[in-house]
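Asks: Predicted model and sequence follow; I will ask about them next.
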Amino acid sequence: MTVREFIAKWKASTLKERSASQEHFIDLCRLLAHKTPAEADPTGEHFTFERGASKTGGGEGWADVWKKGFFAWEYKGKHKDLIAAFAQLQRYAIALENPPLLVVSDMETIVIHTNFTNTVQEIHTLALEDLEKPEALQKLRWLLTEPERFRPGITRHMVTERAAQTFAELAQTLRSAGHTSHSVAHFVNKLIFCMFAEDSGLLPGHLFTRMVESIQSRPAQFADRARLLFAAMRHGGEIGFGDVVPWFNGGLFDDDDALPLDAVSVAQLLACAKLDWSDIEPAIFGTLFERGLDPAKRSQLGAHYTDRDSILRIVGPVVIEPLEREWSASKIEISSLLDKGTAPARKKAEGCYRAFLTKLRAMRVLDPACGSGNFLYLSLVELKNLEHRLMLEGEIFGFQRDFHQIGPHNVLGIEINDYAAELARVTVWIGDIQWNMKNGVGYSTDPILKKLDGIACRDALLTRAPSPQPSPARGEGAIQPEALTMDADASPPTSPLNELHGTQAPHGPQAPPPFMGGSVAQAPPPFMGGGWGEGSLWLEAAWPEADCIVGNPPFLGDKKMLAELGEDYVTRLRSRYKGRVPGGADLVTYWFEKARAEVEAGRVQRAGLVATNSIRGGASRRVLERICASGRIFNAWSDEPWINEGAAVRVSLICFAGNGLAESECKSARLDSKPVSAIYADLTGPAERAGFEPGPTCDLTTATALKENESVAFQGPTKGGAFDIPGELARQWLHQPNPHGKSNSEVIKPWANGQAITGRWPDMWIIDFAEWSEDQATLFEAPFAHVLVNIKPDRKFSPEKGMRERYWLFKRSGADMRLAISGLSRYIATPEVAKHRVFVWCPASIASDKNLVVIARNDDTTFGILQSRIHELWALRMGTSLEDRPRYTSSTTFRTFPFPTGLTPNLPASSYAGTPQAEAIATAAQRLVELRDNWLNPPEWVERLPEVVAGYPDRILPKPGCEKDLAKRTLTNLYNLRPQWLQNAHATLDAAVAAAYGWPADLADDEVLGRLLALNRERSG
């Protein structure tokens, strides 16, 4: 068939859809020299007419023509509604395996809609007459043979990033004009939704863009025009001449406030309006726009963001997969009932289907730190996808299709940051509307935007007790302390958690702005005080009822909480959660504990939260131990990359449930995507053999501190100020006299931190007055003068009283460590955080930093045991990590480690000197240190100079011409290279240490850990 023949035939045709559709497609195949469905696929498995089940609304198949992985094609009679045909294809796209192209045709026009994941949608319309053009025929050939040719070059991520960047510029212009950040943010959110609404067809005729274009030469009119539009969107109705605006509201348009724009701002806004807002990606929308609207986060513009797949690692196991498993079981029951072929059985089958659908539609997902809504959006989309699949499968069973009901009301959120809270609502609204349109469902009306009171702007951890009304102090009507109950809606308007997000109370101390959705907290009476002070009564905040909890709570380490949140807030937080969250735990653990309590109480089925990977150890791990004691971790990723506040971090993703977890879920625990029989609190599992059979039990979180290891390992002192000085200055001071005749060498020492161990020593010294009084310190003139200028001014503003009053001393002196190493000529040191777990000898004259762990031993045997593979395995499992670098601690790592019998740290080295095991370890350790030192400082490349005063190690300086080569000689580089001689030296040491335990040298890692744990339990029992 020729092109002219095809055009002539179908232009003249008056056949109805049913009789014409297959013939039309077969003619197209003949025209393009392509096999027909019957010729290409006689079985109809991948290329067929009338694909799918009968439609409950009438008709056969979900698509008139279907080619797997290529397209789905729906025909309509001539001049029929192709928009309705496309909506039908969208509804059944999931059942048709989401083909990349969706095609509709009325025999005179062929419309190709792209349906690729994460790309903007493109539409290609071909009229009959267009087929005479070679490019039109080429598109039809690609449709049948190369659908990838239609893939749009612009992704949804690209569109969203471009829109966020453009709006960030507009927001900055408005702030520069003197408008408050909060008024700018609320105004911009309304503009954002207007542009999405017009590009999605909710606002008629690109009304918003026309409005902006109309005032380009008269920018002073913008605010008045915008107010008219916002007012119309609040109530619905006509605007201008004939444009009818639907009823939107939902809270976003409760006010019609609009900011004035100058010509530059109007041009920026018009540039924004020209973008296609219908395809922005809600999964990243909130994060990107928050960076532009929140001035505290503007520096994060252009930074990476957390991707959809990472979030689904939480949402999938916690929210969706349990429902899918339950539905799979229900389908088996439904099929069995339908197979009976009786009316009662069919009625029971449909009842089973309807009951599950009702349960699904009642699901509520809470994100108690929802940020700008990415977890909420993806939870909503996945629930809607599941409902959609269920309804399609219900049609296959022959049940009547009903309306989609899952929507924004199925997700709940708590967020302290007002920028983020409103963006979360906008994200959920946009995501819901996008999904409905993409799947041919349509959108709700009257109003289009339903209230999202379920996303509250308040503190998720603490709430102020309601203020009692004035009443007699005694007798009837007196308020008793127990009458002060928790108010879940009361929110501290200026919570320090808000400060953590970089925002301030927008409208004074008592009233959040109307668009926030938060309740107004009453001012406390005089006897209760105000703010976070001593007089206020603060309670644990309540969380709304939900079935599942997901989210990414704020990351803030224990050591930074005081500085970031303030002493008052931290004191109250720790007091309120005392006995549940230990002191020293990171901020994120409070969300874990609250979620655990909700699960234990039966109010929540499952929870999944993100934390920094340090939650696997230290005080933070105690919260996971409570989770394991009252329930079960059933899915976890122990150490994964993540984006937090625009920065790359390492995190743990942890999903848990109560002890009532379904049997099917108990058998499907997964750790780092692999099946395991259990997940311990340190996010490790037992060694696994085939299937789910457990290997040796090795839950190292049950290891306890050993008395024999007490008072041996210490964290170095914490400076708390700029006490460090360069070597050149230190050497000058060493020659200067003091009024009392003592040398400055008594208070200045060479100083080593982690970098000095793993890299090369940077020739840094430290001023250290130990525990001396201020009067004693003043007698060391030059060092004390340095303290007055460089430390005292900063200490004045410290929230800690001791830091302010004892400004010349370290924040933490490390007195216990000083006592332990006094009398030793050297001590063992290892960096707290390092890529490789290496130990070194430090002369006693070198001062250690807080990021060094100091072991107060000077015998080679102890050194060798610590540097062995056996101890390294224990350290890696018992420690936490910073990013991808393992962390070693004196408490959880050293104190729990069982040394070989007879070689424990509570014994003097003289007690085992000369024994074969100790001698073998000491000899191997000495050899390892000697080889390492020779590699680090080759005699051919260095010269050693005595220090300017006695008592300090020699200075190691590069010989002329060797500077660059010597700079590369570091322990990190050595262990990165791991040359054969180093491997041999370690193998000899490892064998000697294993022999001291009485073990073979080639034990598997899990076997070593299992034996060490058994020793720990034996000695601690």
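Replies: Cool, got the structure.
Asks: From here on, just use CA atoms for contacts and neighbour counts.
Replies: Fine.
Asks: where along the stretch 601-750 of the chain do the helices fall?
Replies: 621-630, 663-666, 727-734 (DSSP state H, counting those that start in this stretch).
Asks: Nearest to residue 899, out of these?
Replies: helix 621-630 (23.9 Å; C-alpha to C-alpha).
Asks: And the closest one, what does it pack against?
Replies: With contacts defined as 3 or more C-alpha pairs under 8 Å, 6 or more residues apart in numbering; DSSP states H and E, helix 621-630 has these neighbours: helix 588-600.
Asks: Not counting sequence-adjacent ones, nearest residue to residue 21?
Replies: Nearest residue to residue 21, sequence neighbours excluded (C-alpha to C-alpha, 6 or more residues apart in numbering): residue 75, at 6.1 Å.
Asks: Just confirm the one you found contacts residue 85, I think it does.
Replies: Yes. Under the criterion of C-alpha atoms under 8 Å, residue 75 makes contact with residue 85 at 7.4 Å.
Asks: So those two - more neighbours on which side?
Replies: Using other C-alpha atoms under 10 Å, the more surrounded residue of residue 75 and residue 85 is residue 75, with 25 against 20.
Asks: Quick check: the gap between the more buried one and residue 610.
Replies: Using C-alpha to C-alpha, to the nearest Å, residue 75 is found at 48 Å from residue 610.
Asks: ranges for the helices of the stretch 351-500 of the chain?
Replies: Secondary structure of the stretch 351-500 of the chain, counting by DSSP H, counting those that start in this stretch: helices at 374-397, 418-438, 496-500.
Asks: Any chance of those helices in CSV with distance to residue 651 and mean neighbour count as columns?
Replies: Below are these laid out as CSV (distance: least, C-alpha to C-alpha, whole Å; neighbours: other C-alpha atoms under 10 Å):
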stretch, distance to residue 651, mean neighbour count
helix 374-397, 16, 22
helix 418-438, 22, 24
helix 496-500, 20, 20
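Asks: nearest to residue 163, of these?
Replies: Nearest of the helices of the stretch 351-500 of the chain (C-alpha to C-alpha): helix 418-438, 14.1 Å.
Asks: Pasting the second one now:
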Amino acid sequence: MVGSAEKTANLKTFVQWAAKHITGDEKGEAQVFLDRLFQGFGWEGFKEANAFCELRVKNTNGGTSFADLVWKPVVVIEMKKRGTDLNKHYSQAFTYWTRLVPNRPRFAILCNFDEFWIYDFETQLDTPVDKVLLKDLPTRFGPLNFMFPEDVKPIFGNHQETVTRKAADKLAACFNSLIARKVDQPLAQRFILQMLMALFSEDIGLLDKYVVTRLLDDCKTPQDTYDLLGGLFTAMNTNGVKGGRFKGVPYFNGGLFAQPAMIELTDTEKSLLRTASDFDWSKVRPEIFGTIFEHSLGKEQRHAQGAHYTSPVDIMKVVGPTIVAPWTERIETTSTLDGLKKLLARIESFTVLDPACGSGNFLYVAYRELKRLEARIYERMATEYKSVDPNQRPFGFVSAANFYGMDVNPFAVDIAKATMMLAHKLAIDELHISESALPLDNLDANFKVGDALVQADGTRTEWFETDVIVGNPPFLGSKLVKRMLGTSYVNRLRKAYPEVPGMADFCVYWFRRANDNLKPCTSADPFAGRAGLVGTQAVRSNASRLGGLDQIVASGAIIEAVENQPWSGEANVNVSIANWIKTEQATLLPKTRRLWFKVDPVKGAKAKPQAGDQNPADYELDMREVPFINSSLSDLTDVTGAKALAINATAVVGQGLTPGHSAFVLTDEERGTLMAASKKNADVIHPYMIGDDALSTGKPARWLLDFERKTIVEAQAYPVPLKRIQDQVLPDRMEKAKALPDRDEDAQGNDDGDEDEVKKGRAHHQAFLAKWWQLSYGRPKLSEAVASIPRYLACSRVTKRPIFFFVDSAIKPGDAMQVFALADDYSFGILQSDVHWQWFIAKCGKLTERPRYNGDSVFHTFPWPQAPTAAMVTAIANAGKAVRTLRAEAAEKQGIGLRALYRTLDLPGKNPLREAHEVLNAAVMKAYGFAAKKPILQQLLDLNLKVADRSAKGEPVLGPGVPSSYKNPSNLISSDCFST
């Protein structure tokens, strides 16, 4: 490893060379400057480091730009000519960084040959984490440590997340102390918010420097804090000349300070505020402060350091497509002064709503971006038209009053208002614009406290009418809504929104209401009628999709979406993001849309360095430009119109058995004890296989005590097993049946539980008690169908790719398995083919980020070949057997289970399993008569609709299993299967 002295010497040589040879011409000198920069950091040059210059990157206007240097996964560098104000080029660097996927660079650098501005967008969106002058580089290379060949953690001097967390921690601790000693909560909240504004104000120039600090130092008694701090808040609320101690304190407004908060503080509370005043509040990030602060309140053991916040880069996945992109495209393509003036007038009346605003982080980012767009209009007018005086602003300006919010949490709303009040002054400082920072906007009329969906009387809550809607509504799954919000609320909600299915996730109501509330986007006003919301993954499937995105697509188009990603905010969930336009004018829709999807991180030449106190993301997003995005947030053929096929119901298919209590599941030792009591007990003890058994060993690891449909009288014939259930299961079921709480205990994974069952809450526990000796869900119809055949087909219910296998019918399947009462090799071949896999991916449900096999949506809509010849059927059966033979040999000779074996398909190189599947796929495609060059999903959808139509007319159709025309179908039932 190169030592510090050598690093300093090498960089000093580079700086001396640059001083002698570089004039600062971006076009002519950028590449040679960058090559020598890499040499200064110990590389032979940028090519030897595997970096590239002039790399093509799609820009926000739909065209192509050229990034000066891209070095994945480390850094993207954009050069500007000497003397350039780098602040004006932040958005270009952010756009490059956003689009450079997969294996996106961790950092971005703006450089004008004299200084380096270093950005870490994953932790700090709009402000450099450090700035380094070229002349200081030999001794201040710490912020650029990631440039060295060895992976060295960079050291940043402006990592604002750390400051924000510490500042939030002190204020939250003070608030918690006030509440703990019984200070009235509204007064404590008002005091903390007024103190927050005062601390910010003395560091961003709204108050004289150190005015708050000096007041705190002068407070010797609790009475002093009441008089001096209360006096400051009173002065901030007084419009006019002030004298004495508060002479020169400007008027802030009559909203936040309408009731000056006066409290006698303890020494501990005063000390916390005094420590807080030592922070540089100009470096506290308002877009993350609110959430960190809010989530630290009232939690003594949980300080701000442990709170999660929605990262600004995630917020930009909504604000960018919904607000920034359409405005940027119009601003940059408008070619007349009159056109720019019209854009200026429109942007200053442009309004934004977040109907679940929380502490206002989405609105803050939206405000900041709109101010930058407004500044860009003024910049173009002043630089391109001599008649425009750059020092005059003839119109109004974008202010915090352009933004609206709603939330059920009153304190969060107050934090949001304070955040938006600060936004104006911070924008003035960033953009060097001549607007008055005071008085602050009074936002009391812009924010509503209360439920955004339904009122106590059952009517819909009235929303603000605005141009666009952004935000992230509550992440609450459909089966938790009643438990968390109560039966009466759910009843009011469903009555107010009958168009939303009862099994839709809670956030779907916001999607539907947002779309209904939007005025359409038109050619006369192309900026209205847009929305971007974050939702649970369920928004793109099943009832949730029907209630929200289906309607959104029907009334416009989704223009940019994130199919799936982990969320950076408080909830530990994977989310989907949809940005859409509501319009009837197809000409307003972009020709291509952007679809983002999660991929495994790409391994680069160097590992991604860590920045500051936060690790880099453990996932990657990739993006592809597509002609359309359907309501499943996919660019594949939209198969939501596929119909359930009556012929498919001839096969019994469903979820495996749900014991409902651990006492029904036996270890080998427990089974041995019961068998020692009586050999007759073998009648009710069965091998029991779960999905993990099948994918790992292919052997059942436990046993199931199952009385099946036996009555209590018949069960008496097995006294020892029955006593086990009576002692362990009966008391539990009696306890659970005592009341009817408001949740569905068995909501987890029951395919055949319907909406009515969920509405009954835990009423099913009374049914369990009535037959307490039986399994919770014994699936009698499925069990009887399986018992009538020698083996059955199954796969794991939660899987990225269904791996099908045969199981001996003597083995009881667990509820993590999807079971098909099909025993023939032909059916295996059809279901194990890529044709069925593609249908599964398009139609499956989602459990977190994992696909889940759903019998109703996948199997019962899946069309089978309608005219296969006997030779085709035999070919599919034989190809399927070949796949299973290869799998069995791998298990026997190498000890490889199905899960490990199928993971080899993700690796490059020749693979006999892949080759066997290719033979199977070819045989299945031939039986369907599908064209290889046409989308398989479209061909399957066409076939589904054709089969449904023929079936409705009473015409013969083919479904699951061996076609009736095939002679000797028993020849297609081989003997291989998982057994004991």
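Replies: Done, it's in. No experiment lies behind these values; they were computed from the predicted model shown.
Asks: Of all the helices of the stretch 351-500 of structure 1, which one is nearest residue 147 of structure 1?
Replies: helix 418-438 (19.4 Å).
Asks: The closest one vs structure 2 - mean distance after superposition?
Replies: Following the fit onto structure 2, the mean deviation recorded for helix 418-438 of structure 1 is 2.1 Å by mean C-alpha distance after the TM-score superposition for structure 1.
Asks: what angle sits between that helix and helix 374-397?
Replies: Interaxial angle, helix 418-438 of structure 1 versus helix 374-397 (axes from the mean of the first three to the mean of the last three C-alpha atoms, to 10 degrees): 20 degrees.
Asks: and helix 418-438 of structure 1, what does it pack onto?
Replies: helix 181-199, helix 282-293, helix 374-397, strand 455-456.
Asks: mind running it again at 7 Å?
Replies: helix 282-293, helix 374-397 (3 or more C-alpha pairs under 7 Å, 6 or more residues apart in numbering; DSSP states H and E).
Asks: now these in CSV, with distance to residue 966 of structure 1?
Replies: Output for those, formatted as CSV (distance: least, C-alpha to C-alpha, whole Å):
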stretch, distance to residue 966 of structure 1
helix 282-293, 44
helix 374-397, 49
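Asks: Go through those and name the closest to residue 42 of structure 1.
Replies: Of these, the one closest to residue 42 of structure 1 (C-alpha to C-alpha) turns out to be helix 374-397, at 23.2 Å.
Asks: counting contacts, what elements does that closest one pack onto?
Replies: Using 3+ C-alpha pairs under 7 Å, 6+ apart, helix 374-397 of structure 1 is in contact with helix 282-293, helix 418-438.
Asks: and with 8 Å instead?
Replies: Partner elements for helix 374-397 of structure 1 (3+ C-alpha pairs under 8 Å, 6+ apart): helix 282-293, helix 308-315, helix 343-361, strand 365-367, strand 411-414, helix 418-438.
Asks: need the strands for the stretch 51-200 of structure 2, in chain order.
Replies: When secondary structure is read from DSSP state E, counting those that start in this stretch, the stretch 51-200 of structure 2 shows strands at 52-58, 64-71, 75-79, 107-111, 115-119, 130-133.
Asks: Would you format those strands as a markdown table with mean neighbour count and distance to residue 822 of structure 2 included?
Replies: Shown next, in a markdown table, are those (neighbours: other C-alpha atoms under 10 Å; distance: least, C-alpha to C-alpha, whole Å):
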| stretch | mean neighbour count | distance to residue 822 of structure 2 |
| --- | --- | --- |
| strand 52-58 | 16 | 50 |
| strand 64-71 | 20 | 54 |
| strand 75-79 | 25 | 55 |
| strand 107-111 | 24 | 55 |
| strand 115-119 | 23 | 58 |
| strand 130-133 | 18 | 64 |
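Asks: I'd like those as a markdown table, with distance to residue 859 of structure 2 appended.
Replies: Converted to a markdown table, the strands of the stretch 51-200 of structure 2 look like this (distance: least, C-alpha to C-alpha, whole Å):
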| stretch | distance to residue 859 of structure 2 |
| --- | --- |
| strand 52-58 | 40 |
| strand 64-71 | 44 |
| strand 75-79 | 47 |
| strand 107-111 | 46 |
| strand 115-119 | 49 |
| strand 130-133 | 56 |
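Asks: Between those strands, which one is closest to residue 505 of structure 2.
Replies: strand 52-58 (35.0 Å).
Asks: tell me the angle the closest one makes with strand 64-71.
Replies: Using the same axes, to 10 degrees: strand 52-58 of structure 2 against strand 64-71 is 140 degrees.
Asks: What lies in contact with strand 52-58 of structure 2?
Replies: 31, 46, 64-71, 96, 99-100 (C-alpha atoms under 8 Å, 6 or more residues apart in numbering).
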